[in-house]
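Trainee: Next comes the sequence, and after it the predicted model I'd like to discuss.
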Amino acid sequence: MTGKLHLIRIGDHYYPRPDRGWGSCAEELLHHSSRYYHYTEAFLRNLAGDRRFVLGGYRAEDLSEAQRGVLAAVLSLPPGAETAAACIRIVEAVCAGRDDVDADLAERYRERLHVVPREEGAPVEHSFHDPVPPRDLPPIEPFLAIAERLQMPVAVHGHVVELSFRQLARHLDSPRPQVRVNLQNAILWLHQAGYHLHDHPGLSHGEARDIGDDGAV
């Protein structure tokens, strides 16, 4: 049994739709680069294990057609060490003023570029440290528990999670590896469950409690 990949359109071209595990990071990488890029930067750093990576200077509009195609192919797969490293290589090429794609990357993701049907059950890359969501817990609970320990204000309404991306990025860059891993996994569970992270600069605990109809820290 086969299933077709869902498509997105960018300009006059169609690409595989990003895997939901990337959340808003896919939009940041493919469509526009905002001043709130710190979260995407830290997200990629942790996935790839590359503490030196910086996203500053990257602009999605500088992607060449070839680079955008391979990047979209990479993002159509779940977040993981390999896919994050591929994203970083493309970003670094763009920042260096190049418009080409390394041959090994182009070959590795060539089939995804053709948007061909994929056999159900075909192996796909596991996400960061292969996290397994806790059973019998709403997906938001692990994230709220970590946010409470980190004293990071968070407001939840529906499937929208409001918090400061700058503060989130700081915790994702924590010198404590376990904090980085636990927080990264909690974010991945949210993405996979259909939650959307929304940047709310300067959010306080009091304001979070006022607007968080479905949970707050």
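Mentor: Yep, that arrived. Residues are numbered from 1 along each chain as shown.
Trainee: CA atoms for contacts and neighbours, from now on please.
Mentor: OK.
Trainee: measure stretch 151-159 end to end?
Mentor: Distance across stretch 151-159, first residue to last, is 21 Å (C-alpha to C-alpha, to the nearest Å).
Trainee: Tell me the buried residues in that stretch?
Mentor: Neighbour counts using 16 or more other C-alpha atoms under 10 Å place Met152, Pro153, Val154, Ala155, Val156 of stretch 151-159 among the buried residues.
Trainee: next one: it to chain centre, how far?
Mentor: Computed by C-alpha atoms, centre = their mean, to the nearest Å, the chain-centroid distance of stretch 151-159 equals 18 Å.
Trainee: contacts for it?
Mentor: Here stretch 151-159 makes contact (C-alpha atoms under 8 Å, 6 or more residues apart in numbering) with 144, 147, 161-164, 167-168, 194-196, 203-205, 208-209, 211-217.
Trainee: Show me just the buried residues among those.
Mentor: Of all these considered here, the ones buried according to neighbour count by 16+ other C-alpha under 10 Å are 144, 147, 161-164, 167-168, 195-196, 203-204, 208-209, 212, 215-217.
Trainee: Out of those residues, list just those in helices.
Mentor: Among the buried ones among the contacts of stretch 151-159, the members falling in helices (DSSP state H) are Leu144, Ala147, Gln167, Leu168, Ala208, Arg209.
Trainee: Adding distance to Ile90 as columns, could you present these in a markdown table?
Mentor: Written out in a markdown table, the entries for these read as follows (distance: C-alpha to C-alpha, whole Å):
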| residue | distance to Ile90 |
| --- | --- |
| Leu144 | 33 |
| Ala147 | 32 |
| Gln167 | 26 |
| Leu168 | 24 |
| Ala208 | 37 |
| Arg209 | 40 |
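Trainee: okay, pairing it with this:
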Amino acid sequence: MTESKNVNGHYYPQFDTGWGSFAEELFHYTSRYYFATEAFLRSLVHDNSFVMSGYKAARLSSEQRDLLAAVLSCAPDEASAAVVISIVEKVQRKDPSIDAEALEQYGDRLNCEHQNEAADRRTHATVQQDVSSLDPFLNLAERLQIPVAVCDHHVDVSLHALAEHLQSPNSALRTNLHNAIIGLHSAGYVLRNHPNLTHSEARDISDDGVI
């Protein structure tokens, strides 16, 4: 049986780890750090014109929420990001509808016929300090002069700085950076905004042996 998320008594498929905290942003709330999610989606679809301003997760219709959950249960790529963007734009226009083609493509990932015991199961991702999963992100951050601190399973970084580079005109950089972010998420790390983080502070607060 597929593990499910219980949200107010409604069951949804588990989100793919590659979305990381961006999935929570899209599905549950809209914080002042939405620009990082916006930049991540832009980098996936190679379109810097997309904006999330005005999007509120609370305004998702039930059909849109179901479809969004189905899409977020898939790995982030150009196709899944395009559907997410379509949903966001409909919410911005206060249009409660969904695209029939997207529902046909992703709807089979929804399974609302879960056994009751599925609601009681809890999954705890065991995060290991896997330096190899951190290396691509840390190497890019060093190249871009972005201070990064790794504390337990959190990766502290300025999300403003990250968003700027996710919108770089250099397509290879955008691709490498969003792949590195997906790798972090998939390894169980959580990006956490740390404005004005300095290299000195990053060294002081990082776990020994990581930075």
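Mentor: Received, thanks. Here the structure is a predicted model, which means the values were calculated and not measured.
Trainee: Quick check: TM-score for this pair?
Mentor: The TM-score (TM-score structural alignment, normalised by the length of structure 2) is 0.88; 195 aligned residues with a C-alpha RMSD of 1.6 Å.
Trainee: Tell me where structure 2 has helices.
Mentor: In order along the chain, structure 2 carries the following helices (DSSP H): 21-27, 34-45, 62-72, 78-92, 100-106, 131-143, 159-166, 171-186, 199-205.
Trainee: Out of those helices, flag the one nearest Gly54 of structure 2.
Mentor: Evaluated over those, closeness to Gly54 of structure 2 peaks at helix 78-92, with 5.8 Å, by C-alpha to C-alpha.
Trainee: The closest one maps to which residues in structure 1?
Mentor: Against structure 1, the aligned range for helix 78-92 of structure 2 is residues 81-95 (TM-score structural alignment).
Trainee: Relative to structure 2, what is the average displacement of that stretch?
Mentor: In the superposition with structure 2, the aligned residues lie an average of 0.4 Å away from stretch 81-95 of structure 1, counting by mean C-alpha distance after the TM-score superposition for structure 1.
Trainee: Residues touching that stretch, excluding its own?
Mentor: Residues from elsewhere that reach stretch 81-95 of structure 1, judged by C-alpha under 8 Å, 6+ apart: 44-45, 47-49, 53, 55, 57-58, 62-63, 67, 71, 74-75, 77, 99-101, 105, 127-128.
Trainee: again with stretch 207-217 of structure 1
Mentor: Under C-alpha under 8 Å, 6+ apart, the answer for stretch 207-217 of structure 1 is Leu144, Ala147, Glu148, Gln151, Met152, Pro153, Val154, Ala155, Val156, His157, Gly158, His205.
Trainee: now that stretch: how far from the chain's centre is it?
Mentor: Here the centre of stretch 207-217 of structure 1 is set off from its chain's centre by 24 Å, with C-alpha atoms, centre = their mean.
Trainee: Nearest residue to Val160 of structure 1 in space, please, no chain neighbours.
Mentor: Here the nearest residue to Val160 of structure 1 in space, its sequence neighbours aside, is His196; by C-alpha to C-alpha, 6 or more residues apart in numbering that works out to 4.9 Å.
Trainee: which residue in structure 2 lines up with the one you found?
Mentor: Structural alignment (TM-score structural alignment) places His196 of structure 1 against Val190 in structure 2.
Trainee: Test my guess that its match contacts His154.
Mentor: Yes. Under the criterion of C-alpha atoms under 8 Å, Val190 of structure 2 makes contact with His154 at 4.8 Å.
Trainee: Tell me the counterpart residues of stretch 53-67 of structure 2 in structure 1, please.
Mentor: Residues 56-70 of structure 1 are where stretch 53-67 of structure 2 aligns, with TM-score structural alignment as the criterion.
Trainee: Distance across that stretch, terminal residue to terminal residue?
Mentor: First-to-last residue span, stretch 56-70 of structure 1, C-alpha to C-alpha: 21 Å.
Trainee: Now that stretch: buried residues?
Mentor: By neighbour count on 16+ other C-alpha under 10 Å, the buried set for stretch 56-70 of structure 1 is Tyr58, Arg59, Ala60, Asp62, Leu63, Gln67, Arg68, Gly69, Val70.
Trainee: Run the chain-centre distance for it.
Mentor: 16 Å.
Trainee: just stretch 65-77 of structure 2 next, same as before
Mentor: The gap between where stretch 65-77 of structure 2 is centred and where its chain is centred comes out at 11 Å by C-alpha atoms, centre = their mean.
Trainee: List of residues touching that stretch?
Mentor: Against stretch 65-77 of structure 2 from outside (C-alpha under 8 Å, 6+ apart): 12-19, 23, 27, 44-45, 80, 83-84, 87, 98, 102-103, 106-107, 109-110, 182.
Trainee: Next, the contact list for the aligned partner of His199 of structure 2 in structure 1, please.
Mentor: When structure 1 is aligned by TM-score structural alignment, the residue opposite His199 of structure 2 is His205. Under the criterion of C-alpha under 8 Å, 6+ apart, the neighbours of His205 of structure 1 are Met152, Pro153, Val154, Ala216, Val217.
Trainee: Redo the residues you listed as CSV? Include distance to Pro175 of structure 1.
Mentor: Conversion of those to CSV gives the following (distance: C-alpha to C-alpha, whole Å):
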residue, distance to Pro175 of structure 1
Met152, 17
Pro153, 20
Val154, 22
Ala216, 26
Val217, 23
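Trainee: ok, of these, which one's closest to Gln178 of structure 1?
Mentor: The closest of the contacts of His205 of structure 1, once distances to Gln178 of structure 1 are taken by C-alpha to C-alpha, is Met152, at 16.7 Å.
Trainee: What is the aligned counterpart of the closest one in structure 2?
Mentor: Alignment of Met152 of structure 1 against structure 2 is given by TM-score structural alignment, with Ile146 as its counterpart.
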